[in-house]
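>>> Using only what follows, build the 3D model:
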Amino acid sequence: MRKVKMKLLEIREIAKDTIEMKLTDNYITEVAKPGQFISIALPNYTLPRPISIANIDRDKQELTLLFKIMGKGTNELAGFIPGAEIDCFGPNGNSFPLMSGEMTKVLLIGGGIGVPPLYYLGKQLKKQGIKVVSILGFQSSENVFYEKEFARLGETFIVTDDGSYGMKGFVTDAVTSVPSFNAYYACGPTGMLRALTTQLHNKTGYISLEERMGCTVGACAACVIPTTEGGYKKICHDGPVFAAEEVIL
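A predicted model of the protein is given here:
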C-alpha cells in the first residue's frame, strides 16, 4: 500500500445515485489486483472512504471506481470535477484467487454496489480462457449498471427485486438458471452472501464482504468478522476476500 495522488479524468452518473470515476496514476494501476480496494482521503473527513476497484487499464494507466452516493462523504466525492487531484491509499486488502487447472466455467454473483469488483475479475478470468457467467442483482431498473460490460464477458442475467427489469426476485433465484459451473465469486450485502453460501455449500466459492470500515488498514478493528476456526479476522486487512467456508456470516 502506498499513498498516491490520482488525477480525476472522468466522472459521470451511470445509474440512480451511482457514480463512475476514472482516475490515473503510475503505481496503483500497475500493481492492483481484482478484488482489492483503494481508500480516498477527503479534505473535510478524518477517515478515508474505501472503494472497490472496478477496472484497470494498465496501458492507459487508468483505474475505474464505481460507488453509490450514501452520505455526505460520497456526495462530496461525487462533486469532484475532472482535473482534480485526489489523495488515495492503495491498493488495500487481498484479491480474488484466479482459477486455473481444471476450472473451465465460473459464476460471478453481484448485488448492488457489490457488482463493481467482479468486473475486473471477470476480465482477468476471461483472459485465462475461463467461461464467465454473471448474475447481477439490483433493487429496480433505475439501479441497473454495467449490464453491457458484463455481457461482453459472457452470459449475463439481471435480477431486480421488483421485477421492473430482467428477472424478478433475488440472485439466489437466478443461480438455478446456470446448471453447471466449477466455482463462484460473489460480492454484495451480508444477507445475500449468507443465502448464497448456504445454497452453494457444495461448491468452491470466494466472497468479498461489504462492510463499513474505519481506518481501512487494520488498526482500529472496526470491521472484524468471526471465522469458522475460531477468533476473528479484519475485513479491511485480512479480506475483503475470503473463502466461502472461512467466515461466519
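
>>> Please make it C-alpha for all contacts and neighbour counts, starting now.
Fine.

>>> hang on, Ala15 packs against Val144?
Yes: judged on C-alpha atoms under 8 Å, Ala15 makes contact with Val144 at a distance of 6.2 Å.

>>> Those two: who's more crowded?
Val144 (21 against 15; other C-alpha atoms under 10 Å).

>>> show me what contacts the more buried one?
Ala15, Phe138 (C-alpha atoms under 8 Å, 6 or more residues apart in numbering).

>>> which one's the longest helix in this protein?
Using DSSP state H to define each element, the chain has its longest helix at helix 116-127.

>>> can you list contacts of the helix or strand that it is followed by?
Going down the chain from helix 116-127, the next helix or strand is strand 131-138, by DSSP states H and E. Contact with strand 131-138 is made by 104-112, 115, 122, 125-126, 144, 150, 153-161, 170-171, 174-175, 178, as judged by C-alpha under 8 Å, 6+ apart.

>>> residues of the helix or strand following strand 131-138 that come out buried?
Later in the chain than strand 131-138, the nearest helix or strand by DSSP H and E is helix 147-151. If you call a residue buried by 16 or more other C-alpha atoms under 10 Å, then helix 147-151 has these buried ones: Phe150.

>>> quick one more, to check against the first:
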Amino acid sequence: MKKKIVEVTKVETIAQDTIEMTLAAPGITTGIQPGQFVHINVGSNSSHLLRRPISIADVDLMEQTVTIIFKVVGSGTAQLGQYKVGERLEVLLPCGTGYPIDSINMSKALLIGGGIGVPPLYYLGKKLADQGIEVISILGFQSSSNVFYESKFNQLGDCHVVTDDGTYGYKGYVTDVVDQLSLKYDYYFSCGPTGMLQAVTNKLAYQDGYISIEQRMGCGIGACYACVVPTNDGTNGFKKICKDGPVFRANEVVLR
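Here you go, the predicted structure:
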C-alpha cells in the first residue's frame, strides 16, 4: 500500500447517483488484486477528515489506470463526485486483502453482487476469465435506474440481473435467482450489503465461497480498530475488515 497523488482522467454518471471515475496510477497497478480498495482523501483542513474506502472496479495495466465506482450517499461522496478531469486526489492504494484466486482450483465461478458491491466483482470476473474460468454473474439492484455494467459482465459470461421491484430483469433477490436457475459452479464470490451477504451465505452454506464486506472505516490500515468483525471460530476473536479483509472465506466471520 502506498500514499499516492493520482489524477482524475474520467468521470461519468453510469446510473442513478452512481459515478464511475478513472484515476491515473502509474507504477502501482501491477500489484492490485481483485477485491482490494482505494482509501481516498476527499476533504481538506477540517472537512471530511476520514478517508472514503472505494472498491476497485477495474485496472488497466497498459494505461496504468484504476477505475472506481461509487454511489453518492452523503456529503463525502458528493464532494468526490464533483472532481473534474485533470484534478488530483490523495489516495492509499491498494488497500486490504483481495480474492485469493491464484490459489483456488476451479473451472466455473459464480459472482453474486448487490448494488455498489457489484464493482469489485467486475475486475475479479475479468481476471477469472483471463485464466479460462467460466464466469456466471448475478447482479442485484433496487430498480432499473440503478442498473450498471450489465453489458460488461455479459462479455465475461452469462449475466443475470435482478431488481427488487421487478422493473428490470428478474424480480426479487439474488438468492431467488440462484434457486430458479439451479446453477452449477465450483466457488462463489459475493459482495454487497450485509443483509444480502447473510442471505447468500445461508443459502449456499454447503458451497465453497468468499465474501467481501462493505464497511465504514477509520484509518484503513488496521491501526484504529474501527472496522472489526467477530470471527466464527469460537475464539471470541476479531478480524480487521480494512486489513484482514474486506475479503473473507464464507463463514469465516460473523455477519451482523
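
>>> tell me which strands and helices the longest helix of the first structure is in contact with?
Counting contacts by 3 or more C-alpha pairs under 8 Å, 6 or more residues apart in numbering; DSSP states H and E, helix 116-127 of the first structure is packed against strand 49-57, strand 105-111, strand 131-138, helix 147-151, strand 183-188.

>>> In the second structure, which residue range corresponds to the longest one?
Residues 52-60 of the second structure are matched to strand 49-57 of the first structure when aligned by TM-score structural alignment.

>>> before we move on, what about the shortest one?
Mapping helix 147-151 of the first structure onto the second structure (TM-score structural alignment) gives residues 150-154.

>>> Please state the offset of that stretch from the chain centre?
Between the centre of stretch 150-154 of the second structure and the centre of its chain there are 16 Å (C-alpha atoms, centre = their mean, to the nearest Å).

>>> cool, stretch 66-81 of the second structure as well?
When distances are taken as C-alpha atoms, centre = their mean, stretch 66-81 of the second structure is centred 14 Å away from the chain's centroid.

>>> Over to stretch 186-206 of the first structure?
With C-alpha atoms, centre = their mean as the basis, stretch 186-206 of the first structure stands 14 Å off its chain's centre.

>>> residues making contact with stretch 196-206 of the second structure?
Stretch 196-206 of the second structure has contacts (C-alpha under 8 Å, 6+ apart) with Gly114, Thr175, Ser190, Cys191, Ile211, Ala250, Asn251, Leu255.

>>> count of residues packed around the fifth one?
Using other C-alpha under 10 Å, Ile211 of the second structure has 28 other residues around it.

>>> and it, which of the three is it?
Put simply, Ile211 of the second structure is strand when judged by DSSP: H, G, I helix; E, B strand; the rest coil.

>>> Let me see the contact set for it.
Per C-alpha under 8 Å, 6+ apart, neighbours of Ile211 of the second structure: Phe189, Ser190, Cys191, Leu197, Val247, Phe248, Arg249, Ala250.

>>> Pull out the buried members of the residues you listed.
When those are checked for burial by 16+ other C-alpha under 10 Å, the buried set is Phe189, Ser190, Cys191, Leu197, Val247, Phe248, Ala250.

>>> Save those as CSV, and put in distance to Phe70 of the second structure too.
CSV is the format used below for those (distance: C-alpha to C-alpha, whole Å):
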residue, distance to Phe70 of the second structure
Phe189, 20
Ser190, 17
Cys191, 14
Leu197, 19
Val247, 18
Phe248, 22
Ala250, 24
